[in-house]
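[1] Build the 3D model from these lines:
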Amino acid sequence: MRLLAGTTGPGSADRPDAVTVDGRTLSSEALLGAALAVAADVHGAATVAVDATPSLETVVAVVGGLLAGAAVVPVPSDAGPAERSHILDDSGASVVLDTVDVTRRSSISLPTPAPESPALIMYTSGTTGAPKGVVHTHASLEAGVDAVADAWDWTPDDRLVHGLPLFHVHGLVLGVLGALRAGSPLVHTRKPQPERYAAAGGTLYFGVPTVWSRICAQPAAARALSRARLLVSGSAALPVPVFERLRALTGHTPVERYGMTETLITISSRFDGARFPGDVGVPVRGVETRVEASDGDIGELWVRGPMLLRRYVHQPADLVDGWFRTGDIARKTPDGRHRIVGRASTDLIKSGGYRIGAGEVEDALLAHPAVREAAVIGTPHADLGEAVTAYVVVSPGAALGADDLVDFVARQLSVHKRPRVVHLVEALPRNAMGKVQKKRLGGPML
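    Now for the predicted structure:
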């Protein structure tokens, strides 16, 4: 099929190391044969669920489902019983691939799925209700991975390394299907541990901010990545201190990019373009963006492009003339670069008549050498409407109080942006991709 043409398509060269997961390797010929064996088993099923563990079995199962023309539903490996039941029932999956034998082979011939036939059903995080199934077609996935390959100059000569979950856009769509489409070997380290990244010998590395922070904490591992070509960070904003530390240790200015389950990657720094801390770059090929600002220069980001979702499982996509409202607050510079300020629901704080981006205050807090993590939200305030409220993790043993941090931010930013309240906490609540779950701030902390 076209989506996998780089590795499994006609005329593609057989790579002895097409996919490696946790030290286990399949050649491109073996991957195709194993995936066709799965495809033969499930051919005719409209929707196939895959228990998405970090394994060769998951890669073979996903590829097999796609070759069979089914809509593949990756079920998070950490899903609890209620979430798993919802995903299986909501998607209507008639087959669940929870055990796959990667040693089986088949040479069955199957028709190529139509471009607009469903390919992946990926479930959102469900922060505002039950997770919704996002339907991507073969055409939307192809447009998405091709636009990223163009932005990053991703070729068969690359060797991709990552250890991200195989049930999100970052780890699965980019990290598996992107590599297969580009024809570049994939090394999945099972866990995104610094020493595993350092030993993998890649040219292209994917990580979330937590991964890059941990790598920077092990300078020897970070320096081993100096031989790479690109270091890509996504799924959450990369703190400025981590950006700078990573650049100092590896000699590489990291690439940041922006996307959602519904949109895939729509904005990214380019391999041949300027990169700045906190800047996610410019629209990728085929994408248009606009910022709907009611006042000032920040507002809700809207995107339009061929990689957007086609629909949800039980409802149409909420598109306006092809535009998708992301719910994220952004600033767009005159030359087309973007900075994501945060979510409209949690990261745009309206305090005393000012509109304050939580990300700007978080960056200011993280500039303090004793601050390890920071998250900022708006909390109800009788006079101001909302008060800038910070949750901060400081280094063990640091003699640092809340008032010290308030003063530190006030020296960097406008005084009205300083936190009114600072909570010193042991940890921030995060999901599997390392994103801070701000909806949980103010409740029981981890």
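[2] C-alpha only now, for contacts and for neighbours.
    OK.
[3] Please work out which residues outside stretch 273-283 touch it.
    Outside stretch 273-283, the residues that touch it by CA atoms under 8 Å, 6 or more residues apart in numbering are 237-240, 243-244, 253-258, 266-270, 289, 336-340.
[4] Pull out the buried members of those.
    The neighbour count (16 or more other CA atoms under 10 Å) marks 237-240, 243-244, 253-258, 266-270, 289, 337-340 as buried among the contacts of stretch 273-283.
[5] Can you flag which of these belong to strands?
    When those are checked against strands (DSSP state E), the matches are 255, 256, 257, 258, 266, 267, 268, 289, 338, 339, 340.
[6] among those residues, which two are most distant?
    Farthest-apart pair in these is 255 and 289; separation 19.2 Å (CA to CA).
[7] I figured residue 77 hits residue 49, correct?
    No - in this structure residue 77 lies outside contact range of residue 49 using CA atoms under 8 Å: 12.0 Å.
[8] Would you mind measuring from residue 21 to residue 296?
    48 Å (CA to CA, to the nearest Å).
[9] Comparing these two, which shows the higher neighbour count?
    Just comparing residue 21 and residue 296: by other CA atoms under 10 Å the higher neighbour count belongs to residue 21, 22 against 9.
[10] ok, now which ones touch that one?
    The contact partners of residue 21, by CA under 8 Å, 6+ apart, come to 54, 55, 56, 187, 188, 189, 190.
[11] Tell me how many other residues crowd the third one.
    Right, residue 56. Residue 56 has 22 neighbours, counted by other CA under 10 Å.
[12] Can you give me every residue that contacts it?
    19, 20, 21, 24, 25, 102.
[13] ok, of those residues, which come out buried?
    19, 20, 21, 25, 102.
[14] Confirm the fourth one sits in a strand?
    Yes - secondary structure assignment (DSSP: H, G, I helix; E, B strand; the rest coil) places residue 25 inside a strand.
[15] how about it, what does it touch?
    Neighbouring residues of residue 25 by CA under 8 Å, 6+ apart: 17, 18, 19, 56.
[16] how about this one, so we can line them up?
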Amino acid sequence: MTSLFPALIGSPAERPALRFGERSLTYAELAAAAGALAGRIQGAGRVAVWATPTLETAVGVVAALLAGVPAVPLNPKSGDSELGHIVNDSAPALVLTAPGTQLPHALGDLGRLEIDVREAGREAGPESAQHSLTAITALTALTADSPALVVYTSGTTGPPKGAVIPRRAIAATLDALADAWQWTGDDVLVHALPLFHVHGLILGILGPLRRGGSVRHLGRFGTEGVTRELNAGATMLFGVPTMYHRLAEALPGDPALAKALGRARLLVSGSAALPVHDHERIAAATGRRVIERYGMTETLMLCSSRWTPPDPRPSVRADGEPRAGTVGVPLPGVELRLVEEDGSAITAYDGESVGEIQVRGPNLFTEYLNRPDATAAAFTGDGWFRTGDMAVRDADGYVRIVGRKATDLIKSGGYKIGAGEIENALLEHPAVREAAVTGEPDDDLGERVVAWIVPADPESPPGAGELADHVAGRLAPHKRPRVVHFLDALPRNDMGKIMKRALKHD
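    From the prediction side, this is the model:
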């Protein structure tokens, strides 16, 4: 099995690798720090990583991957019950932390190993480099299916499940994205994503390191930080829809931000659908289209648009232009199909036929840790993974996500309706700041469409009839909301995803 990080030994020693705030590591320093740590944890079984947005988290995960030790990222914001479940389920030998970190009681007697990046960085000489090479050679005993990470799902339908992500999945996803986005070692990525999940850790940290590029982590998202880093040479920005919504809101009064975003080679949104309204506002102000990508913990990345830079300025390939409201087409190596409730394949690319997304490919996880029942239930008899996401495909194969099967598929009056497209339509109304759509039982329709609205002006919210007519005019009459609730804010998780199960009907 080849190294996940050939750039660690192939890049110039002084090439920047990681920067968090004022702290940074070159590739030589990263190789020394991660190599030294890899030597200490080799053979440890599994290790947990207290995944704060710090250099130590990045070094800890890289070290585990060099040593061939599966890493379990822990969300520092998780409650005691969830942390206790994850630690008991994954049984790590120890937890890697930054020096001086206060750990919660939920971690019990789990041993800890502090990562002193400063000391390891000072040792970036021949002896330390040799230590790194020794750790890297441990990869020769690994296979493509050897576990690399155990990433826990959000636990919306029960206790979080540990998705075992193999080395091949990380390599396949990052290389497919490199092909789609022409991602190279010349790129500098800026983001402010948490490091305990796929988007922030695998794409946002391991992605640049696999390419030999660099990453600048903002610590906390803010328009000033984005402006500063893009003006200082960053070429790519990764974010979630909440972040891009804030950028879109700030653009009219912040010409410096608009200019900075216009300089970016690539703006990427993921983890949830980016509303069409925000797509259009950003494009109009910056001349840049946000590219969406689609994936999940168990599958890593599945779809995206493609990008290439012809003269005179970056734009998009004719075979993969970013199209607002879609997540592009399947990435190289990914097989994707839509199926009916009975499992039969939907072959019509008509932009209307809603089906569940099922996928196959080298980017998939191998199992849910200690859950053979859940693993078996997640796959069909012929090896396709059931994502639980509902989508339609346009005539040219573009995928439009319309929601989750469990929470976003509304069966009303004989129609299958995706909540996502109604939410996009509502967000196009000037009096709507945020929107979520759910279904609730209806004696006549089976289910009726319910809208949860955060108005742009709380003192003057739009009328329910006005919103219903707005949706009916843009989509179809049967998709209009029958009930409208007004809220001060929508409940969201750490990734900015709306927690629809927390929306209670009267």
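[17] rewinding a little: any chance of a markdown table for the contacts of residue 25 of structure 1, columns distance to residue 96 of structure 1 and secondary structure?
    Shown next, in a markdown table, are these (distance: CA to CA, whole Å; DSSP: H, G, I helix; E, B strand; the rest coil):
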| residue | distance to residue 96 of structure 1 | secondary structure |
| --- | --- | --- |
| 17 | 28 | coil |
| 18 | 25 | coil |
| 19 | 23 | strand |
| 56 | 16 | helix |
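[18] now those in TSV, with distance to residue 65 of structure 1?
    Formatted as TSV, the contacts of residue 25 of structure 1 follow (distance: CA to CA, whole Å):
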residue	distance to residue 65 of structure 1
17	22
18	18
19	17
56	14
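[19] Closest to residue 2 of structure 1 out of the residues you listed?
    Distance to residue 2 of structure 1 across these (CA to CA) is lowest for residue 18, with 16.9 Å.
[20] Map that closest one across to structure 2 for me.
    In structure 2, the residue matched to residue 18 of structure 1 (TM-score structural alignment) is residue 17.
[21] how much space between the closest residue in space to its match that isn't next to it in sequence and residue 463 of structure 2?
    Spatial nearest neighbour of residue 17 of structure 2, excluding adjacent residues (CA to CA, 6 or more residues apart in numbering): residue 214 at 4.4 Å. For residue 214 of structure 2, the distance to residue 463 of structure 2 equals 49 Å [CA to CA].
[22] Tell me which of these two has more neighbours.
    Taking other CA under 10 Å, residue 214 of structure 2 and residue 463 do not tie; residue 214 has more neighbours (29 against 10).
[23] quick one: that one and residue 188 touch, right?
    Yes - the pair residue 214 of structure 2 and residue 188 qualifies as a contact (CA under 8 Å) at a distance of 5.0 Å.
[24] tell me, what's touching the two both at once?
    residue 208.
[25] where along the stretch 51-200 of structure 1 do the strands fall?
    Ranges of strands in the stretch 51-200 of structure 1, per DSSP state E, counting those that start in this stretch, are 71-76, 95-97, 118-123, 133-137, 160-162, 186-188.
[26] Apologies, that question was intended for the stretch 251-400 of structure 2.
    Here the stretch 251-400 of structure 2 has its strands, by DSSP E, counting those that start in this stretch, at 266-269, 291-296, 300-304, 329-330, 335-339, 345-346, 355-360, 367-368, 385-393, 399-404.
[27] any idea which of those strands is most buried?
    Comparing the strands of the stretch 251-400 of structure 2 by mean neighbour count (mean count of other CA atoms under 10 Å), strand 300-304 ranks first with a mean of 26.
[28] average gap between that strand and structure 1?
    Following the fit onto structure 1, the mean deviation recorded for strand 300-304 of structure 2 is 0.6 Å by mean CA distance after the TM-score superposition for structure 1.
[29] rewinding a little: any chance of the buried ones among the contacts of residue 56 of structure 1 in a markdown table, plus distance to residue 45 of structure 1?
    Converted to a markdown table, those look like this (distance: CA to CA, whole Å):
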| residue | distance to residue 45 of structure 1 |
| --- | --- |
| 19 | 26 |
| 20 | 28 |
| 21 | 27 |
| 25 | 28 |
| 102 | 20 |
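[30] nearest to residue 38 of structure 1, of these?
    residue 102 (9.1 Å).
[31] what does that closest one align to in structure 2?
    Correspondence of residue 102 of structure 1 to structure 2, assessed by TM-score structural alignment: residue 117.
[32] Not counting its neighbours along the chain, what's nearest that match?
    Nearest residue to residue 117 of structure 2 in three dimensions, chain neighbours excluded: residue 33, at 6.2 Å (CA to CA, 6+ apart).
[33] quick one: that neighbour from residue 302 of structure 2, how far?
    33 Å.
[34] got it, and residue 115 of structure 2?
    For residue 115 of structure 2, the distance to residue 302 of structure 2 equals 34 Å [CA to CA].
[35] cool, residue 4 of structure 2 as well?
    Distance of residue 4 of structure 2 to residue 302 of structure 2, given as CA to CA: 20 Å.
[36] cool, and residue 39 of structure 2?
    Counting by CA to CA, the gap from residue 39 of structure 2 to residue 302 of structure 2 is 34 Å.
[37] Many thanks, have a good one.
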